[in-house]
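K.L.:
here are the coordinates; sequence isn't available:
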C-alpha cells in the first residue's frame, strides 16, 4: 500500500511539473485588444511592466515547430535598455527564431549593445547585392562558436567513382548530354540572387537575424527612428500578430509614463504590410511624397515620414476634419492624451481642437510635455470653460523635474465621424504632435473602429485623469 501511495505521488508530481512547464507555451494565444501600464507610484511592478511583459511573453512563445520551422520576430523600438528583453530575444535566436530589430541611432545602452553583438555576430557583407557573401562570418549563428569543417576522407572506392565520372563521361566513354538552361531558368536564378521584399538577405547570416541602427530616420532625412511596433509570424497558437505601441522596451516607459499598446491578431494583410515597411526601413528605402496608408477591416495603419506634408494633408488634420460636433441634441465627445506637443504643427492641431469645442464638441485633453506656448494656450481655453484640461505631470521627489507623465499619443472620438452619425474611433500610435514626427521621422499610427477598443481606451483615459490635476489651478 505504501509503495502504491509513493508511485501515485510521483505520478502526480510529474503531471504537475509537466503542466506547469509546458502549459503556458501551448495554451498561449494573444487577443486583439488594448494593453496599458500603470506607472509609479500608483502601480506595482506587475502593472508597471504590463506592456513590456506582454511583448516579452510573445517573444517567449515564438518557437520553431515542424509546421513552422523558422518563425520570425520583427521589432522597431526607439529606446531599449531592458536586459530581460535582450536576453529573451537572444534566447529566441538561439532556439531557431529569426529575430530582426531596428533601433534608433542614439541608443547606447548595454543591453542594446549586447543585442547587436549577438544578432550581428554571423552577419557578412555583400557590397554588390549579388546574393553572395563577400566575407566569411567570424562567429556562428547568434554569436556561437564556428563549427570546424571536418576533412573528407578519401578512399579508393570514392576515387574510382570520381575518376569514372571525370569530365562528365559515362562508363562507355560517351559525353553526358548537357541540359541547356532556358531564359526562364536564367531569370529564376537572377531573382534568387537578389533578395526581394520578403526574401532574407545573405548579409543576415545563417540565423537570418540582425539588429540595426538607422542614421537619423530609416526612411526619412534627419529625424529619428521613433516607430514602436512588434511583429510575430507565429507565437503560441496565434499567427500574424501585430503590436503597435507608444511604449519602448525600456525601464523609463514602464515606470515613468502612461503608455498604451494595441494588438492585432490573424490579419494577414496588416501583418504583411508591417513586415514590408520593416524591410524598407532595414534597407534604408526613402519614403515617397504620398502617405503610406492601408485599410484592413476596422484598422487603418499609416507609416511616416510623409514628405512635403503640410496642414492641409496632415493625416491627423484629415481625421479631425471628419468630426461633426452635433447630431440632433447629441454632442460629439473627444478625449485626447498627448505627450509631446509644440511648434507649427502642434498649434494648428490645437486650433482645430479649439474650433471643434466652439462648434459644440466636448473636448477633453490630458497633456504630458507641451511647449510653454501650447500649455498657456490650452490653459486659457480651459479658463474660459471651452475645454476640460488635465496636467498628468508630477514631480515626485521635489527636484524641479517632472518624473511621471502621459507618454501615450491618442484621440478618442464618440459621435458623428464622417458619414457615420453614431460611431467610435481610436486614433493611436507613436506619433507626437510636432513637425518632425510627420515629415522626417519613422512613425506608425493606427486608427481603430471597434467599440471594444473604445471602451478599453476611454476607461484608461479616465484612470489617467484620476491621477492628473485639473487646470487651471485657480478653479
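P.N.:
Thanks, I have it. Worth saying up front: this structure is predicted, and the values here are computed from it rather than measured. Numbering: from 1, shown residues only.

K.L.:
going forward, measure contacts between C-alpha atoms and count neighbours the same way
P.N.:
OK.

K.L.:
Just the buried positions in the longest helix along the chain, please.
P.N.:
When the chain is scanned for its longest helix (criterion: DSSP state H), the result is helix 2-27. Neighbour-count burial for helix 2-27, counted by 16 or more other Cα atoms under 10 Å, picks out residue 25.

K.L.:
starting at the chain centroid, how far to that helix?
P.N.:
Helix 2-27 sits 38 Å away from the centroid of its parent chain (Cα atoms, centre = their mean, to the nearest Å).

K.L.:
Count the residues that sit near residue 108.
P.N.:
Neighbourhood size, residue 108 [other Cα atoms under 10 Å]: 12.

K.L.:
likewise residue 162?
P.N.:
12.

K.L.:
Assign it to helix, strand or coil.
P.N.:
For residue 162, the secondary structure call by DSSP: H, G, I helix; E, B strand; the rest coil comes out as helix.

K.L.:
and it, how far is that from residue 23?
P.N.:
Distance, residue 162 to residue 23, using Cα to Cα, to the nearest Å: 54 Å.

K.L.:
Also residue 218?
P.N.:
Counting by Cα to Cα - residue 218 and residue 23 are separated by 40 Å.

K.L.:
now swap in residue 300 and tell me
P.N.:
Going from residue 300 to residue 23 by Cα to Cα gives 35 Å.

K.L.:
how about residue 84, what does it touch?
P.N.:
Applying Cα atoms under 8 Å, 6 or more residues apart in numbering to residue 84 gives no contacts.

K.L.:
how about the helix or strand where it lies: buried residues?
P.N.:
Assessed by DSSP states H and E, residue 84 sits inside helix 83-94. Residues of helix 83-94 classed as buried: 83, 85, 86, 89, 90, 92, 93, 94 (neighbour count, 16+ other Cα under 10 Å).

K.L.:
structure B:
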C-alpha cells in the first residue's frame, strides 16, 4: 500500500518523526535503526585519535555523511565529534545535548577525557535509554551540581513535561587550539545515524558570544525545569541561531496547535514568508529565486500548512525542488499540484523495532535522509541572499513541543556546499526515488 492509501492512525515519535503505517502488533513508526547495525566497524571508524594535540583545530563549516559510501564517508560526522573530544585537555568542558546515543566508541573517548580531567556534561531525551548511556552515567554520575554528569529530561527540558529534547549539539569550551567550539547536527550519537541515515553537521568555533548564549541554554536544559523565554536567539553577519520551543505543550488536545499553527505563527512559515520570488540582479536563476528543500518529517496538519506556503512560492515564480523522507501524502499532492518537482529519500521498507520502545514492532523505511535544511538563492526579506537554514526541527506537529535549534548560514560558500549536497541526493538513484513507492532495496551500509 502507498502512504495515502492507509487508513491507519498516524502517530509521531520523539525524534520529531512522522510515523509510518501501523502494523497489527504495534502502533508507532521508527526514525532510526533501533540497535547498532550488524556491520563490523572499519579501520577508519575503529581507530579515532586519542592523544590531544595543542595546535590542532576542528574544521569549520559543514560536513555530511553518506550511509551508502565508503567507511570514511559513513562516519564523517561522528569522526569530527570524536576528534574534538580527543583534543580536549584537563579543565576543558564538553557539553552534549542530544536525543539518543548508543555509540560505544564515543563513550570510550568521553570516559578517557573525563579521566584526564575534562568536565563532561551530557543531557539526553528519556524516550529510549541505551546500555551505552547507562555505562557512561555510572562513570559521570547524575548530579547536576557536579562538574561532570549525564542526565535525562522528562520532556523537552527547558519547558517541563511534554515534548522532547531534540537538539543535537556537541560543544567544547576548548579543543586543540580552538575555543568555543559548537557542532550542531541532524545526527544523534547512534550507529544508525552513520549507517542508515544521511545527516549533516556544522561547526562554528571561536565565537565567544554565541558560545555564551549556548551555555546559558544548556544550563536550562540540564536543570530540566520550565524556563523563559522559550525562544533564545543569537545573530552575527555570518550566522544566526535560534533555540526554540514554540508551544507550552503539544500533546493532548490539539486546539492550541491548530489555532497557533494554521497562521503565520509557525517559525517555518515565518521564514518562508520572507522569500520573494523576483531575484535581484546577481542572484537566483533567470530572475527567479531558487529554493531547495530537504526535510525528514513533513506531514500532518502542520506539514500541510507549510506545503501550502511552499506551493504558493512556486506559483509566485520561485523555482522550488523538494526531497522528503516521511512526506505526508496530502503535502506531497499539494507540492506536485503546484508543479514542484518532488522526490523521496526513503528505502528498505519493512518491519523493525521502534526507537521509541524496546519491544514495539513498526513498519517503515530502515534507510533514509534525516536532513532538515533548505537553501535560498534570491530575494529574502527584501535583499539578495545566498543562505541556508539547517538544524534539528522537522516540519511536523511534534516539533512544535520540542526543544529545537535552527541555524541560518549566510554567504556563498555554505550555500554552495548545501546546494551541492541537495543536487547530489537528487541525481543519485541510491539516494532518491519517485514519491509514493516503498522500495525494499537496501542501499545503506547497515544492510
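P.N.:
That came through, no problem. This is a predicted model, so every value here is computed, not measured.

K.L.:
Please identify the helix or strand for the counterpart of residue 179 of structure 2 in structure 1.
P.N.:
The criterion is TM-score structural alignment: under it, residue 179 of structure 2 has residue 239 as its aligned partner in structure 1. In this structure, residue 239 of structure 1 sits in strand 238-245 according to DSSP H and E.

K.L.:
What is the helix or strand following that strand packed up against?
P.N.:
Sequence order places helix 251-255 as the next helix or strand after strand 238-245 of structure 1, per DSSP H and E. In terms of contacts (3 or more Cα pairs under 8 Å, 6 or more residues apart in numbering; DSSP states H and E), helix 251-255 of structure 1 is packed against helix 50-60.

K.L.:
need the contact list for residue 389 of structure 2.
P.N.:
Contacts of residue 389 of structure 2 by Cα under 8 Å, 6+ apart are 373, 374, 375, 406, 407, 408, 409.

K.L.:
Can you show me the strands along the stretch 301-450 of structure 1?
P.N.:
For the stretch 301-450 of structure 1, strands defined by DSSP state E, counting those that start in this stretch occupy the ranges 323-324, 326-327, 330-331, 333-341, 362-370, 388-391, 405-406, 409-417, 420-429, 443-448.

K.L.:
Neighbours of residue 337 of structure 2, how many?
P.N.:
11.

K.L.:
Distance check, it against residue 314 of structure 2.
P.N.:
In terms of Cα to Cα, residue 337 of structure 2 sits 10 Å off from residue 314 of structure 2.

K.L.:
go on, residue 238 of structure 2?
P.N.:
Using Cα to Cα, residue 238 of structure 2 is found at 28 Å from residue 314 of structure 2.

K.L.:
Give me the more crowded residue out of these two.
P.N.:
residue 314 (21 against 11).

K.L.:
Pretty sure that one sits against residue 340.
P.N.:
Yes: using Cα atoms under 8 Å, residue 314 of structure 2 makes contact with residue 340 at a distance of 6.9 Å.

K.L.:
Where does stretch 331-339 of structure 1 end up in structure 2?
P.N.:
Going by TM-score structural alignment: stretch 331-339 of structure 1 matches residues 288-296.

K.L.:
gap between the matching stretch and the chain center?
P.N.:
Averaging C-alpha positions (Cα atoms, centre = their mean) puts stretch 288-296 of structure 2 17 Å from its chain's average.

K.L.:
Can you pull out the residues in contact with that stretch?
P.N.:
17, 276-279, 283-284, 317-327, 369-379, 394-395, 419, 422.

K.L.:
before we move on, back to that, anything in contact with each of residue 314 and residue 340 of structure 2?
P.N.:
Overlap of the contact sets of residue 314 of structure 2 and residue 340 (by Cα under 8 Å, 6+ apart) consists of residue 320.

K.L.:
what's the matching residue for residue 235 of structure 2 over in structure 1?
P.N.:
Residue 235 of structure 2 maps onto residue 295 in structure 1, by TM-score structural alignment.

K.L.:
That match: how many residues sit nearby?
P.N.:
As a burial measure, residue 295 of structure 1 scores 13 neighbours (other Cα under 10 Å).
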